[in-house]
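> Generate coordinates for the sequence data below:
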Amino acid sequence: MKELKAFLKSKDVSKSEIFKALKISYDEGLILQYLCQLFFGSIPNISILNLLQGLFKDKEEFSYLDHLKDIRHLMELGLVKTGYSMLQDQNKESLFSLLHMDISLSEYFLQFLENKKPLDLSINVAYENHLEYLKDEFERIKLYTRLSFNPQNLDFKKDIQAYEAHIKKRLAKSKFYNVLAEIFKENKLSKKEQIIFIALLKEEYSLKNEESSSRELNSLLALVSENELEKLKNRALLDENSKLIEKNLIDYDEFSNHFYLSESILQRIVNFKRLDKDKQLRLENALKDQEIFELIEPNTDINDVIMPAKTKELLENILKQQDKKVLERLSLWGIKNSKEVEAKIIFYGPAGTGKTMSALSMAKSMKKVVLSFDCSKILSKWVGESEQNVRKIFDTYKEIAQNCKQSPILLLNEADQFLSTRVESGASADKMHNQMQNIFLEQIEKFSGVIIATTNFLESLDSAFSRRFEYKIEFKKPNFKERFLIWQKALPKNAEFSEDFKLDDLAQYELSGAQIFMVVKNTALKVAVSKDGIFSMQDFRESIEKELSSSFDKSKIVGF
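Reported below is the predicted structural model:
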């Protein structure tokens, strides 16, 4: 407060500490001082014409026009605000267009004027909850705001480094659910993107006017830029193709030229609900009461699966339903209104070719869990019970979905006989089977979300089911190139191999992906108990021959 009073009363503005900290020109200092005197004298804004005429009235006629460039520079620094659009090219805009605009001190500058207390780093205990943590993050944004006035100030930079280390230490001791960290991790946000995100979140929590200058492009860029050149480079962080905009984390209002957190992401932060003990218990009970479902948390995404390029492209196109532009187009065309991915898919092909793994990986890419069941368990020896089980599948699915953040993917594993062609006969077993399929067809028709059925034989698929599944994707046994990549992925990374070991030779064997992983596992168990612990080609050959001889799919062995 002492420095502020000195700045307000100073007859030579250049001698005040505030002026020295800002590193601006003398005339720019006079403009800021005059605006401060008006502000603290209950006049929050004034037209630029009146300001310049009043401040530089003793000079020659119209000389005040020379000071329009000072106004523009103060705007670029984020120290003052006007009705001027911060997204326009300031170098192309006429200076004279500023004359009849109102000007006022920016919120950034007002924060800067507040007497800064020394950082309190004495509290070194765990955060009790995410709100306590957010307070520290918002304090961190204030430090970046202060730095934006003087980006080269080493003391300011040290304060930020110390405070960020302080937050990191407290987080390491904390056990609360950190929804902010989860959002950053999901979207792979850089440090600069995180700062912009938190700055906008701070505006939401501070309940300030939605027209706050802190939401403007220049203000946000000032937080993550040390100079004007960096500001130009960092504009990419907030353009229409940026990660923050593309992933629907923030929105841009063209009318006000302000940025806001998207409503969906704000609701996720403000109203998040972590799966508590009661909810977890209900989920476990829902699974315990039936014998069909298995809840799976996927740990690989679509990029972890080795598959033909065309197959991967098709799966990626399905995943692109999550893309903001795709959703907007589909909604505009009246195709869909839900933001959830909707797809009914059949994966077909020989066993071990990656059908289930691909289903799990799609779920991971969509940030969903998988609700899987073995179709063979549905067919009961008791007449009528199978129809009940079909209804139970979808009723239980809905119950479990209520305990998940997003609707799970429904996985029908080994659906061969379940989706097979209906039989026209008078036998009671056939009638039951047909009735069960009719009920299932009805449920599939009404199903909203993602359902994936895996089968070894597409030829036996009932045509009624075929019509209800939009995607039928074939999984073939891997070719040599794909087998080579699978071997690379499956082999232990820290193991020692014999001199005669050749990956090309292993890839010659016509094995499925599942068989390759099984061979590696069996070979590793054998080598682990050996004297030298070295993987040899002979070890692999023996495991491969054993796997092929025991396989129902009698794949031929290709010689070297």
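
> Going by C-alpha atoms from here, please, whenever you check contacts or count neighbours.
Fine.

> buried ones in the helix or strand harbouring residue 73?
In this assignment (DSSP states H and E), residue 73 forms part of helix 68-76. Neighbour-count burial for helix 68-76 flags 68, 70-76 (criterion: 16 or more other CA atoms under 10 Å).

> Over to stretch 426-439?
In stretch 426-439, residues buried by neighbour count (16+ other CA under 10 Å) are 431-438.

> rewinding a little: show me what the helix holding residue 73 is packed against.
On a contact count with 3 or more CA pairs under 8 Å, 6 or more residues apart in numbering; DSSP states H and E, helix 68-76 meets helix 26-39.

> Now the second one, please; I'll put the structures next to each other:
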Amino acid sequence: MKNNQLKEQYLDLSSKLFRLLTIRKKYQSKIEELELTSEDGKERESLIRKVADLNRRIKLIEKRLSEINQKSERAGIKIPFEDLAKGYALSKEEKYLLMAIFFSVTDPYSGKTTGFELLRLFWHKPDEIVEGCRFLQRLIKEELIEPSDRFLLHNPTILTVEYFLTPKAMQIITEGKALLLTETGDGASEKGFGKEESLWNDNLLTIREPIATLDQIVLDERKRNLIERVCFQMEKGAELMKRWGFDKTILSGKGAVLLFFGPPGTGKTMTAEAIAKRLGKKIGIVRYEQVYNKWVGDSEKRIVQAFKVAKKENCLLLFDEADALFGQRLNETTSTDRMHNLMTNLLMQELERFEGICILTTNREVAMDSAFARRILLKLEFPIPNPEERAKIWRKLIPQEAPLAEDVNFKELGESFELTGGEIKNAILNAVQELIYRGEDKITQAILITFAERELLSAKRERKTKIGFAN
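Now for the predicted structure:
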């Protein structure tokens, strides 16, 4: 039997085992409910027989899994789940808990993966479930599972938190095939990433080649000149500073920190990408939930790692929706306040050390910590574009090759609809898709108006003028 066949059989049977355990849990819960309400003895007896049948089928699958494992050992083939269990000396219960969490991602029969629901797959009595907590604690200690971030601020317990596999566990179980990295495994190795760095970068820093250019973005002259000055500083400034000896007297704060604020869809992220393109760098995007989703201590490690990877990859670092990360420090009345202040202090420290360009974006002008504010080289507002700018955006987003009807009037569209660049893009895409669906071959003013109105309605803004009528 080929290597892959053994592995596939093991995985298929493990999935079936998980399904049977899930169904058994549901039956068992219904039996307990009927026992409490003293309802329908026949239904209860029927469920008990079903549970007995499920137990028989579960034992058969366990026996078959054991046979496959023995066969693979004789053939020198590693079964990932068994290899993981052996390497960490896991009990059968601990191995099954890992299976349950793994298959909860891929299996339509799965339910929640809270500690309580996971343990209920195997035990039903309260004292058994409490005793089973030690298995979860062991998996956490071995860094094979992690708690979900959704419960961290709500007095969680080991039973109420949902769990997911760590990148380390996922790498072993899937043999590296399902590990979400910004680069492929080979690419990461070629670039000098060690195992620990690659795992920390998983789902933390989204690194990509920039596509947008500054020429494609509608900016007023003042804003464009300020951005060009920053680009010049990053291209030539370090060289001049070193030539003039400032590298000996100014040891930190040599990078550039920019703050872009304004409503969603106004071009903040696209401008950051265009700056990266202008400087010949990749762009690395960090979002709040990607940093602030671990227990105390892990968030700080992820911040440090974000700057470390950005430096190694030579990329522009973009903190998207940075309100929570860069807000004012708090009076420490709770552990959450202390954690926020620790994160703020660490971010300022990393910004001081970072010699590249870092851009913070936020949907509103925030009350920023004063120490952060001192580190901002350039603060730019991205408001909803004015009518003239909106007309330019309409024109830029519709390519020259597009079949425009003669009645299309970008000036009127710009004046009539107070839309952001992102909303104009949506209106155009939806209009074109509608035309394709209808089988029509001309982009008309009417179809653009229809979908511009929909975007305006969605944004809860009113039309500025009525097309064809005076104000």
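
> Now the TM-score, please.
Put the two chains on top of each other and the TM-score (TM-score structural alignment, normalised by the length of the second structure) is 0.54; 276 aligned residues with a CA RMSD of 2.9 Å.

> thinking again about what came up before, widest-spaced pair of the buried residues of helix 68-76 of the first structure?
68 and 76 (12.5 Å; CA to CA).

> Tell me the secondary structure at the alignment partner in the second structure of residue 438 of the first structure.
Matched across to the second structure, residue 438 of the first structure falls on residue 345, judged by TM-score structural alignment. Classification of residue 345 of the second structure by DSSP: H, G, I helix; E, B strand; the rest coil places it in helix.

> Check the gap between residue 345 of the second structure and residue 352 of the second structure for me.
Shown here: residue 345 of the second structure relative to residue 352 of the second structure, a distance of 11 Å by CA to CA, to the nearest Å.

> that older thread, okay, the helix holding residue 73 of the first structure sits on what stretch of the second structure?
The aligned range for helix 68-76 of the first structure is empty, by TM-score structural alignment.

> Starting from that helix, tell me the next helix or strand along the chain.
strand 80-81.

> circling back: dump the buried residues of helix 68-76 of the first structure into TSV; add distance to residue 368 of the first structure as well.
TSV is the format used below for these (distance: CA to CA, whole Å):
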residue	distance to residue 368 of the first structure
68	56
70	54
71	52
72	50
73	49
74	49
75	46
76	44
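
> tell me which of those is nearest to residue 36 of the first structure?
Sorting those by distance to residue 36 of the first structure puts residue 74 at the head of the list, at 13.7 Å, by CA to CA.

> what do we get in the first structure for residue 371 of the second structure?
Taking TM-score structural alignment, residue 371 of the second structure has residue 464 as its aligned residue in the first structure.

> host element of its match?
Residue-wise, residue 464 of the first structure maps onto helix 463-468 under DSSP H and E.

> helices or strands next to that helix in the packing?
Under the contact criterion of 3+ CA pairs under 8 Å, 6+ apart, helix 463-468 of the first structure touches helix 428-446.

> Do a quick rundown of the helices in the stretch 401-550 of the first structure.
For the stretch 401-550 of the first structure, the helices defined by DSSP state H, counting those that start in this stretch cover 428-446, 463-468, 480-490, 503-507, 513-528, 537-550.

> So for residue 258 of the first structure, which of those sits nearest?
Ranking these by their distance to residue 258 of the first structure (criterion: CA to CA) puts helix 428-446 first, at 41.5 Å.

> just to revisit the earlier point, could you give the angle of the helix holding residue 73 of the first structure to helix 26-39?
For helix 68-76 of the first structure against helix 26-39, the angle between stretch directions is 70 degrees (axes from the mean of the first three to the mean of the last three CA atoms, to 10 degrees).

> For residue 361 of the first structure, which residues are in contact?
Contact analysis of residue 361 of the first structure by CA atoms under 8 Å, 6 or more residues apart in numbering lists 298-302, 304-305.

> Correction: the previous question concerned residue 497 of the first structure.
Counted by CA under 8 Å, 6+ apart, residue 497 of the first structure has contacts 534-536.

> Filter those down to just the ones in strands.
Cross-referencing the contacts of residue 497 of the first structure against strands under DSSP state E gives 534-535.

> Take the contacts of residue 497 of the first structure and map them onto the second structure. Which survive?
Of the contacts of residue 497 of the first structure, the subset whose aligned partners also make contact in the second structure (criterion: both residues aligned by TM-score structural alignment, their matches' CA atoms under 8 Å) comprises 534-536.

> Closest one to residue 292 of the first structure out of the residues you listed, please.
Sorting these by how near they are to residue 292 of the first structure, with CA to CA, puts residue 535 at the top with 40.3 Å.

> What lines up with the closest one in the second structure?
When the structures are aligned by TM-score structural alignment, the residue of the second structure matched to residue 535 of the first structure is residue 443.

> where do the strands sit along the first structure?
Shown for the first structure, the strands assigned by DSSP E span residues 45-47, 80-81, 102-105, 250-253, 258-261, 293-296, 343-348, 370-374, 409-413, 450-455, 471-474, 496-497, 534-535.

> most centrally placed residue in the first structure?
A centroid search over the first structure (CA atoms, centre = their mean) returns residue 187, at 2.6 Å, as the residue closest to the centre.

> Who are the contact partners of the aligned residue in the second structure for residue 352 of the first structure?
By TM-score structural alignment, residue 352 of the first structure lines up with residue 265 in the second structure. For residue 265 of the second structure, the contacting residues are 420-423, taking CA under 8 Å, 6+ apart as the criterion.

> The residue lying closest to residue 537 of the first structure once chain neighbours are set aside and residue 420 of the first structure, how far apart?
With CA to CA, 6 or more residues apart in numbering as the criterion, residue 537 of the first structure has its nearest non-adjacent residue at 5.4 Å, and that residue is residue 501. Computed as CA to CA, the residue 501 of the first structure to residue 420 of the first structure distance reads 45 Å.

> Between the two, point out the one with more neighbours.
More crowded of residue 501 of the first structure and residue 420, by other CA atoms under 10 Å: residue 420, with 21 against 14.

> how many other residues sit next to the equivalent of residue 378 of the first structure over in the second structure?
In the second structure, the residue paired with residue 378 of the first structure is residue 291, using TM-score structural alignment. Other residues within reach of residue 291 of the second structure by the criterion other CA under 10 Å amount to 20.

> In the second structure, what sits opposite residue 511 of the first structure in the alignment?
In the second structure, the position corresponding to residue 511 of the first structure is occupied by residue 419, as judged by TM-score structural alignment.

> So its match sits against residue 384, correct?
Yes - here residue 419 of the second structure reaches residue 384: they are 6.7 Å apart, a contact under CA atoms under 8 Å.

> more crowded one of those two?
Comparing residue 419 of the second structure with residue 384 by other CA under 10 Å, the one with more neighbours is residue 419, at 28 against 18.
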